[in-house]
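J.: fold the following for me, if possible:
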Amino acid sequence: MPAEAALKQEDLQAVMTDLGRAARAAAAELALADPATKTRALKAAAGAIRADAAKIAAANAKDMAAARAKGLTPALLDRLELTSDRIEAMAKGVEDVAGLPDPVGRVLAEWERPNGLKVARVSVPLGVIGIIYESRPNVTADAGALCLKSGNAAILRGGSESFHSAGAILDCLQAGLREAGLPAAAIQRIPTTDRAAVGILLTMTDFVDVIVPRGGRGLIERVQRESRIPVFSHLDGMVHTYVHAAADPEMAVDVVVNAKMRRTGICGATETLLVDKALADSLLPRLLKALADAHCAIRGDAIVRRVMPEAEAATEADWETEYLAPIIAVKVVEDLDEAIAHINRHGSHHTEAILTEDAAAAARFLDEVDAGIVMHNASTQFADGGEFGMGAEIGISTGKLHARGPVGAEQLTSYKYKVQGQGQTRP
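T.: Modelled structure (predicted):
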C-alpha cells in the first residue's frame, strides 16, 4: 500500500512527530560530521541522480500527466517538468554545492578582553529546517543538498503535483547519505499530500528550528499566519526592469526580452518594465516591438498605448501582478526618482534592475531601491543562487532578518560564541 494511502489509516500527528524526532537526532549527528564526509555524501547523491535519471523521468511523467489532466497553467507545467537537461542540471547543482567551502565551524570574529577572556564567534548549523514548496521538484535536490552541506537536517514538503518526482529525487539524496555513513533521516519528506500535515509541521517547535516556504502568495501568507516557528519568507517575484534615459539601446532590447521571456514562470522574471520618458519616442517603440515579436502580451499606460494601440490598458492591479506568463506591464516614468518610488511602492523586495550607462544613476538605484537583489545592466533572470556561485539556493528571502536574497549553504548557519578563560571570575 502506498505511504500516501496508508497515512489515511494512521494518526497523522504521530507520523509527523516521528519525522521530527528522527530529524532532530539526525541533525545532532550531521552537525558534527566532518566536511569530507558531507562532500562524499553529496557527490554520491549527484551520482545517484545521474544513475537513476530514467527513474526520475518516469516519475516526472506521471506527475506531468496528472498535472495536464488537472488543467495546470503552462507556467506551472514548465516549473514541474524535468527534462534530461534539467535532471543533469540537478546533479550538477548538487556537485556544485559539494565543492563549496564548508560553512560550519568558520571563525567569524575573535578578540581578547582586558581580563584575558578569549571570545570567538563561530558558525554553526541552524538545526532542523522545514521546507515547504510547490510544483518545482528540483527544489528537493537543491534544498536537501544545501541543508546537508550546512549541517542541517531537512523535512521537505513538496507540492502534490510533484509527489512522484520528489520521491524519486529524495531516494537519490538518501542513497548518498547512506553511502557516506550518515543517517538517511537527515533528509526526509512528509509522506503524504494531505495539507493537514503542513499545519502540524508549522507547530512542531520541539523539533523544527526554521521554516522556509517557497511558492505563491497563498502559501506564504498561510505559513506566516500559522507558523509558530521562525520563517524565511520568499514572497512573490514582483520584479522590475527600469530602462534609464542613458541606457545603451541595443543592450536594453536584448536584456529586457531575456529578463521577461527566457523563462516566464520563474520568480526572477521581470513583470513590470519601466521606461524613462526621455525614451518614449525613440527606444520605447523598439522595446515594445521586440517584446511583441517574442509573443509577449503588453499591458501599458496611456503613453505605451499611444505607441502601441493594440496593447491592453494597464490597471492599478497590473503594477502588483506576478504574471508568471508571457505578459508584461509597461509604464513610462518621468525620471529616476519616479522609477525608484514606483519600485519601492509596488515591488516585493525580490529583484530589481536598472539599465543605464550613467554610473551615478546606477549607484543611486542600487543604494535606494529596497530589494534583496539589485542589478545594473543585467537580466533579472540571473536572480538565482546558482548564478551567484552559491551552488544552489533554498529560496530567495525577501525579508530582512538573518538572511536576505538567495539563501544558500552559508545563510543556513547561525553562530555561537566560544569563550576561553583561565579561571576568571566576575567581580
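
J.: only C-alpha atoms for contact and neighbour calcs from this point on.
T.: Noted.

J.: how far away is residue 307 from residue 288?
T.: With distances taken as C-alpha to C-alpha, to the nearest Å, residue 307 is found 9 Å from residue 288.

J.: what about the two, which has more around it?
T.: residue 288 (23 against 16; other C-alpha atoms under 10 Å).

J.: after the helix or strand where that one lies, which helix or strand is next?
T.: Secondary structure from DSSP states H and E places residue 288 in helix 283-293. Toward the C-terminus, helix 283-293 is succeeded by strand 297-300 as the next helix or strand (DSSP H and E).

J.: next SSE after that following strand?
T.: That would be, after strand 297-300 and using DSSP H and E, helix 302-307.

J.: packing partners of that next one?
T.: When contacts are defined as 3 or more C-alpha pairs under 8 Å, 6 or more residues apart in numbering; DSSP states H and E, helix 302-307 packs onto helix 283-293, strand 312-313, strand 327-333.

J.: here is the second sequence; please produce its structure so I can put it next to the first one:
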Amino acid sequence: MSDLMARRAALLGPNVPTFYDDPVQIVRGEGVWLYDAEGRRYLDCYNNVAHLGHCHPRVVAAIAQQSARLNTHSRYLHEGILDYGERLVAKFGHGLSQMLMTCTGSEANDVALRMAQAVTGKTGLIATDNTYHGNTTAVAQLSTRRPPIGGYPPHVRRVPAPDSLAPLGGSTEAQAAAFAANVARAIEELEAAGHGFAGLMLCPIFANEGMPGLDPGFLDATVAVVHRAGGLVLCDEVQPGFGRLGSHWWGHERLDFAPDVVTLGKPMGNGHPVAAVIARPDIMAAFRNAFGYFNTFAGNPVSCAAASAVLDVIEEEGLVENARDVGAYALDLLSALRHPLIADIRGLGFFFAIEFAREGVPDGAFCGRVVEAAKARGILLGRVGRAQHILKMRPPMPFSRANAERLAETLDQILREMPA
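T.: Below is the predicted model of the structure:
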C-alpha cells in the first residue's frame, strides 16, 4: 500500500484525495460489494455511480457489443441517441422534451449555466453557500470546496443553504420563506451591479448541503421569485435522479416544482461516463443558436447503449420500487440507533443521513471516526455537510433488506463502542 501511495504522489502530484485514513485498494466490484487486493469484501453504502450495482452484466454486455460494432460521434446519424433520448425525456413533465448529451455532470451543469445566460442575455448566477456542482471553471465558481483563485467572481452570488441544525429564519417553519428572501436579495444585488440575473442552480434535495429533510413545496416561493425576475431554475439531478428517492424518478418531482433545465450525470451510465441536459425546446434553441455546442464523445453509440441498458435494468428489476420499500425498512432500522451525539436521522429512498452534533454544534471529527470504524468492519460510508458532520449513505439500487440489517447492526456496534 505504501508503494502505491508513493507512486501515486510521484505521478499525480500533491493533494489528490483518497477515501479513508488507510486507503483501500479496490480491485473488483459486483453488485453492492467491492473487493480489495487482499480479497476482503466491503458493503458499498456510498457510491451512487454504480446505480445498478457494480459491473452490472447487462451494462457490461451493452458496452462490449456496441463497442465491437461502432463507436463514433453524433455528427453522423445513428439511432441509438434517438432511441435513448425519446425514452429518457418521456420520464419528464413540464415541457422538458429535448436532450443534449455530455460526458460528465460537470459538463452538463456548465451547459445549463450557459443555457440560462443564452435565454436571458444576462450573466448573474446564484447557488447555495454549501454546494458542489462540478469542476469546470464555470461551475467551480459556484462550489464551496475550493474558492476560486481571486475569490468568487462578481456575477456569482451564494445564498445560505437550508440547514437542519440551524434553520434559516430561526425555525423549520420559517426556512422556506427565508431561503426565498435570500434568493430575492441576491437577484437585486446582481441587477444593481449590472450583471442581471440568469439563473439559480440547486440540487432539489440539497444533497451536498446534507439533505436537510425538506417537505414538498419548500421551493415554491423560491421558484416564484426566480421566474418573476425572468431567470431560470437549473435543477442538478445527478444525485437524486433515476429513482434513488424511491417515491419518484426525480428529486424535483418529490419537491413538487417545475424546473426549466435538468442536469443528469453519474448514475446515468452505471459508471460509464455519460451525462445529459434536459430542457424545454425554447431553452434548447436559445442555447444552440447562441453557442453552436458540440462535444466529440457525448452521445456516442457506446454511451447511448450503456445508458439504455441502465433504463432497461431499472424498469425490469423494479429498482425504484426497491428503493422505496427497502429504503423505508432501512430508515426504520437506522432510526432506532442511539447515541448522545446523534442530532437527527433522515432518509429518502436510498439516501440516508445521520447528523452528529455536540450541544448543537456540528461534530465532524466524531463523524469521521464513525466512517473509519465502519470501513474497518467492511462497510463503506461517506460524510458531508458544512462541517463534514453528516454521515452520508447512498447504496446501489439493488440494496437488500439483509444489506440494510448489516449496515444498521454495524453502526449500532460502532456507536455503542464509541464514547461521546
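
J.: send over the TM-score of the superposed chains.
T.: Here the TM-score for the pair of chains, by TM-score structural alignment, normalised by the length of structure 2, is 0.28; 192 aligned residues with a C-alpha RMSD of 7.2 Å.

J.: check the helices and strands packed on helix 302-307 of structure 1 for me and report the most buried one.
T.: Burial of those is given as mean neighbour count (mean count of other C-alpha atoms under 10 Å); strand 327-333 ranks first at a mean of 25.

J.: moving C-terminal of it, what's the next helix or strand?
T.: Next helix or strand after strand 327-333 of structure 1 toward the C-terminus (DSSP H and E): helix 336-346.

J.: buried residues in that following helix, which are they?
T.: 336, 339, 340, 342, 343, 344, 346 (16 or more other C-alpha atoms under 10 Å).

J.: measure the last one to residue 271 of structure 1 for me?
T.: Residue 346 of structure 1 sits at a distance of 11 Å from residue 271 of structure 1 (criterion: C-alpha to C-alpha).

J.: repeat that for the fifth one.
T.: With distances taken as C-alpha to C-alpha, residue 343 of structure 1 is found 12 Å from residue 271 of structure 1.

J.: and the fourth one, by the same measure?
T.: When C-alpha to C-alpha is applied, the distance between residue 342 of structure 1 and residue 271 of structure 1 equals 13 Å.

J.: same check, this time on residue 302 of structure 1
T.: Distance from residue 302 of structure 1 to residue 271 of structure 1, by C-alpha to C-alpha: 18 Å.

J.: who's more crowded, those two?
T.: With neighbours defined as other C-alpha under 10 Å, residue 302 of structure 1 and residue 271 compare such that residue 271 has more, 28 against 15.

J.: got the angle for the helix or strand where the more buried one lies vs helix 283-293?
T.: In the assignment (DSSP H and E), residue 271 of structure 1 maps to strand 270-276. Here strand 270-276 of structure 1 runs at an angle of 160 degrees relative to helix 283-293 (axes from the mean of the first three to the mean of the last three C-alpha atoms, to 10 degrees).

J.: what is the neighbour count of the nearest residue to residue 114 of structure 2 once chain neighbours are set aside?
T.: Setting aside the residues directly before and after it, residue 114 of structure 2 is nearest to residue 287 in space (C-alpha to C-alpha, 6 or more residues apart in numbering), at 7.0 Å. Residues near residue 287 of structure 2, counting by other C-alpha under 10 Å, number 21.

J.: so residue 252 of structure 1 sits in a helix?
T.: Yes: checked against DSSP: H, G, I helix; E, B strand; the rest coil, residue 252 of structure 1 lies within a helix.

J.: spatially nearest residue to it, not counting backbone neighbours?
T.: Closest to residue 252 of structure 1 by C-alpha to C-alpha, 6+ apart is residue 355, at 6.5 Å.

J.: roughly how far apart are the one you found and residue 336 of structure 1?
T.: Counting by C-alpha to C-alpha, the gap from residue 355 of structure 1 to residue 336 of structure 1 is 11 Å.

J.: next one: residue 169 of structure 1
T.: Separation of residue 169 of structure 1 from residue 336 of structure 1 (C-alpha to C-alpha): 46 Å.

J.: next: residue 12 of structure 1.
T.: Residue 12 of structure 1 is 54 Å from residue 336 of structure 1, where distance means C-alpha to C-alpha.

J.: kindly report the same for residue 35 of structure 1.
T.: Residue 35 of structure 1 is 47 Å from residue 336 of structure 1, by C-alpha to C-alpha.
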